[in-house]
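**Student:** requesting a structural model of the entry that follows:
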Amino acid sequence: MTIKPSIKKSKIIIRRWREDDIAGLVQCQKSVYQSDFPTDSAHDRRLFELEFKKFPEGQVLAESNGMVVGYACAIIVQLDDSQPYYTYSEITGDSTFSTHDPSGDTLYGADIAVHPDYRGSGIAGMLYSQRMRIMKRYNLRRMVAHGRLPNYHKYVGQFTPEQYVAEVKERRILDPALIAHYKAGYVVKAILFDQLVDRSSMNYTTWLEKINPEFSDTKRRIASTPIKRPVRRIRVCTAQCELKNISSWDEFKRNVVYFVNTAASYHCHFLLFPELFTLQLLGLLDSQASIQNNLKELATLIQRYKDLFQELAQSRGLYIIAGTHPVLRNGKVFNTAFLFTPTGRAYEQDKLHISRSERSTYAFNPGEAIRVFDTPMARIAILVSYDIEFPEVSRLLVKYGAEVLFVPFATDERKAYSRIRFCAHARAVENCVYVVIAGNVGNLAQADSLMINYAQSAIITPSDFAFPTNSVEAEADANTETVAIAELDISNLLLQRDIGTVRPLFDLRVDLFETQSKVPIEVIRCD
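**Tutor:** Model prediction:
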């Protein structure tokens, strides 16, 4: 790298942050990471302010001619060494530094960055020196950090991440971030995958540690509680609904309330209904009209449908994936799934893939948006029926954090059902993700394509020693109106992605192929 003469001569000042530095910090971060991270992953002003307020002594920057040209963030934490490696979000409280613990024994380096125009001028070394001073000043046992591998994308086909790190250590390959960590005295303890979405590093991250040789244990005999990885368990219920010829809205409501009350009585967090189970309401419409006209008429009931499920989700404290219901937009009909939250909010996910029969029979149109719903219990996504048969979508959703895939479906006979079931198992194995499927049973004379139904709803797991032998946590009896309920351990799922017998997400040959979305993946934070 060639450094401009004007930059060479400029004086670099290393100091702590001040409140009026926040705008400059935001701008510096954008300059550093704009090509490597999704725009939604960058800090906003609020997060920098939270970090500064929580531990101002740990936040330093480099300044040149009044401009922020580098910065380093750190907090003190107490980690449990018996636990597997922590994620960035776990240690930093999702970048808020709410986990800062003055009685801890570890300095965590949350971020360090140098403006591209000032790299090679020794700023990184000066910032690391400040971190060392903080570690010694507070008599901390060690420093730890997650590190990037920004040049790994150039060598991904030649070396595994472990081999690449070894090559950089011997200086046979140049990686500016890793070499800077080595110069600072860090040791690479592990290589992790999918800690961050980082294109240049191919989503690989190093876990780094530097021991404080001056640490005095006798000076730090203060009882402290380590950050424990939260045990995240959710209980899910999949409703296997029998389609019936009903004569009133109240009759439909009674059927819905039955399943909601069942899920609530078993203390479930999530309840899944089948695809198009609201077609029972066709019995309230003109039996002589075409199915396509009736679907448009059914779409006019959308507000009653939403009001019903919003009230039930709120009153029962449930996250309800309320199957799908026809939605009319600009004269086009979409097969849309809805997520209703305990706070009364409603979120939509259109069916993305429309089969030949759905186009001809229902005139459904395909959706465009791909969404992950970040709930306090788990990150979930909804794939409507046929969507589960396309592995690319599931892989994209998991890349953006999905932990459970909910699949409402409607299939008429055993072979159609088997396509859904087998693909659900495949997606669970490929992505180390839970998959919950819910289908209809019974018959519905008003809808030609739903005259018969076959379903065996199930809650499906990956296939490894930590999960059931048949990779099924629970399943309903076939072709019977009932529910299946199971408890899913989200913490264990994420752990198995790192330590499982096979690690499909870790072992991807991204040098040969890559799954990319042509539209932004929306991560929606739900209350």
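**Student:** every contact and neighbour count from this point should use C-alpha atoms.
**Tutor:** Fine.
**Student:** now the helices for the protein?
**Tutor:** 5-9, 22-33, 45-54, 88-92, 123-137, 161-169, 176-183, 249-265, 291-299, 302-316, 356-362, 391-399, 414-431, 490-499 (DSSP state H).
**Student:** how about those, which one is nearest Asp194?
**Tutor:** Nearest to Asp194 among those is helix 391-399; the distance by Cα to Cα comes to 7.5 Å.
**Student:** tilt between the closest one and helix 414-431?
**Tutor:** 40 degrees (axes from the mean of the first three to the mean of the last three Cα atoms, to 10 degrees).
**Student:** may I see the buried residues of helix 391-399?
**Tutor:** Neighbour counts over helix 391-399 (16 or more other Cα atoms under 10 Å) mark 391, 393-399 as buried.
**Student:** can you redo those residues as a markdown table with distance to Thr96?
**Tutor:** Formatted as a markdown table, the buried residues of helix 391-399 follow (distance: Cα to Cα, whole Å):
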| residue | distance to Thr96 |
| --- | --- |
| Pro391 | 34 |
| Val393 | 31 |
| Ser394 | 30 |
| Arg395 | 28 |
| Leu396 | 27 |
| Leu397 | 25 |
| Val398 | 24 |
| Lys399 | 23 |
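**Student:** now for these, which pair is the farthest apart?
**Tutor:** The farthest-apart pair in these, when distances are taken by Cα to Cα, is Pro391 and Lys399, at 12.4 Å.
**Student:** give me the neighbour count for Asp40.
**Tutor:** 9 (other Cα atoms under 10 Å).
**Student:** and what of the one 10 residues further on?
**Tutor:** Around Leu50 there are 15 other residues, counting by other Cα under 10 Å.
**Student:** measure it to Phe193 for me?
**Tutor:** As judged by Cα to Cα, to the nearest Å, Leu50 and Phe193 stand 27 Å apart.
**Student:** could you also give me the structure for this next sequence, so I can compare it with the first?
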Amino acid sequence: MMTPEDALPSYYKSCYVFHNRTPYPAIVRSYTQKDFERLIEIQRAAFPPPYPSELWWNTEQLHEHITRFPQGALCIEINGVLAGSMTSLLIDFDPDHPQHTWEEVTDNGYIRNHQPTGDTLYIADLCVHPSYRQWGLGKLLMQSMYEVVTAMGLTRLLGAGRMPGYHQVAQDYTPQQYVEAITQGTVYDPVISFLLRCGRTPLTIIKDYLDDEESLHYAVLMEWKNPLLIARNLKG
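**Tutor:** Okay, here's the model as predicted:
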């Protein structure tokens, strides 16, 4: 296994993001040990109570991320300031048995169950500092993970999205009806609607995915399939 000193950035992209019509230089790269303190600060700011504080990253978890799968441990800088991150691992996904919890699929965030030969990139976390929301950073991070999926020849990107708006309308909708209303455009959810805009599609509802009062502990399993493999299969 690599040491932190060996875990040099294995993903690096320089581009621009726009805020109020002004372009700002951005870098998406694999995060390293020197980023840990800021990454934890971003977690605190991005997920305030009632989100459980024990689900914020800790240094041991971040160490596992950069040693086991640095290609899937990405952060984004704006003018040199770390503004967000996205973390993933590889798994073998069985579409016939999609139910799981966040703790199970991510090894409680330590990703020691990362499978280097897995066919699916699973998103463990995506967060952006509140000061940089509405900058399009979450979508840029998601697009970067799509690039990892295609570069590695994986089948899909997969992850379960919180549905934080659900508690406000739970008396009117079942979880399935809530997701259907979102896809029909009659209901907006800050997380699920965002993932739809990023190109993700819903697969199923997961019950008790995470200790998440706003979502009433539900989540929506959503995927993005590798379009290069789909095209190859259509030809074949």
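**Student:** what span of the first structure lines up against the strand ranked longest in the second structure?
**Tutor:** For the second structure, the longest strand by residue count, based on DSSP state E, is strand 81-91. The aligned range for strand 81-91 of the second structure in the first structure is 67-77, by TM-score structural alignment.
**Student:** in stretch 179-198 of the second structure, which residues are buried?
**Tutor:** 179, 182-183, 188-189, 192-193, 195-196, 198.
**Student:** which pair in those residues spans the largest distance?
**Tutor:** Val179 and Cys198 (15.9 Å).
**Student:** rewinding a little: hmm, who's touching the match of strand 81-91 of the second structure?
**Tutor:** Stretch 67-77 of the first structure has contacts (Cα atoms under 8 Å, 6 or more residues apart in numbering) with 21, 24-25, 28, 51, 55, 58-63, 91-92, 97, 99-115, 118, 123-124, 127, 131, 226-227.
**Student:** report the buried members of those residues.
**Tutor:** 21, 24-25, 28, 51, 55, 58-63, 91-92, 97, 99-101, 103-110, 112-115, 118, 123-124, 127, 131, 227.
**Student:** quickly note the distance from Asp105 of the first structure to Leu493 of the first structure.
**Tutor:** 29 Å.
**Student:** residues contacting the aligned residue in the first structure for Ile40 of the second structure?
**Tutor:** Correspondence of Ile40 of the second structure to the first structure, assessed by TM-score structural alignment: Val26. By Cα under 8 Å, 6+ apart, the residues touching Val26 of the first structure are 43-45, 48.
**Student:** for ChimeraX, what selects the buried ones among the residues you listed?
**Tutor:** Here is the ChimeraX command that picks out the buried ones among the contacts of Val26 of the first structure, judged by 16+ other Cα under 10 Å:
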select :44,48
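**Student:** between the contacts of Val26 of the first structure, which sits nearest Val372 of the first structure?
**Tutor:** Taking Cα to Cα as the measure, His43 is the one of the contacts of Val26 of the first structure closest to Val372 of the first structure, at 20.0 Å.
**Student:** trace the closest one over to the second structure, please.
**Tutor:** In the second structure, the residue matched to His43 of the first structure (TM-score structural alignment) is Trp57.
**Student:** swap in Tyr108 of the first structure?
**Tutor:** When the second structure is aligned by TM-score structural alignment, Tyr108 of the first structure is paired with Tyr122.
**Student:** quick check: that match vs Arg197 of the second structure, distance?
**Tutor:** In terms of Cα to Cα, Tyr122 of the second structure sits 18 Å off from Arg197 of the second structure.
**Student:** could you find the closest non-adjacent residue to Ile14 of the first structure?
**Tutor:** What sits nearest to Ile14 of the first structure in space, not counting adjacent residues and going by Cα to Cα, 6 or more residues apart in numbering, is Ala62, at 4.6 Å.
**Student:** that neighbour contacts Ser10, doesn't it?
**Tutor:** No: between Ala62 of the first structure and Ser10 there is no contact under Cα atoms under 8 Å: 11.8 Å.
**Student:** how is Ala15 of the second structure assigned, secondary-structure-wise?
**Tutor:** Slight slip there: residue 15 of the second structure is Cys, not Ala. Three-state call for Cys15 of the second structure (DSSP: H, G, I helix; E, B strand; the rest coil): strand.
**Student:** neighbours of it, how many?
**Tutor:** 12.
**Student:** what do you get for Gly161 of the second structure?
**Tutor:** Neighbours around Gly161 of the second structure, by other Cα under 10 Å: 24.
**Student:** ditto for the one 3 residues further on
**Tutor:** For Pro164 of the second structure, the tally of surrounding residues (other Cα under 10 Å) stands at 19.
**Student:** that one and Leu62 of the second structure: what is the separation?
**Tutor:** 25 Å.
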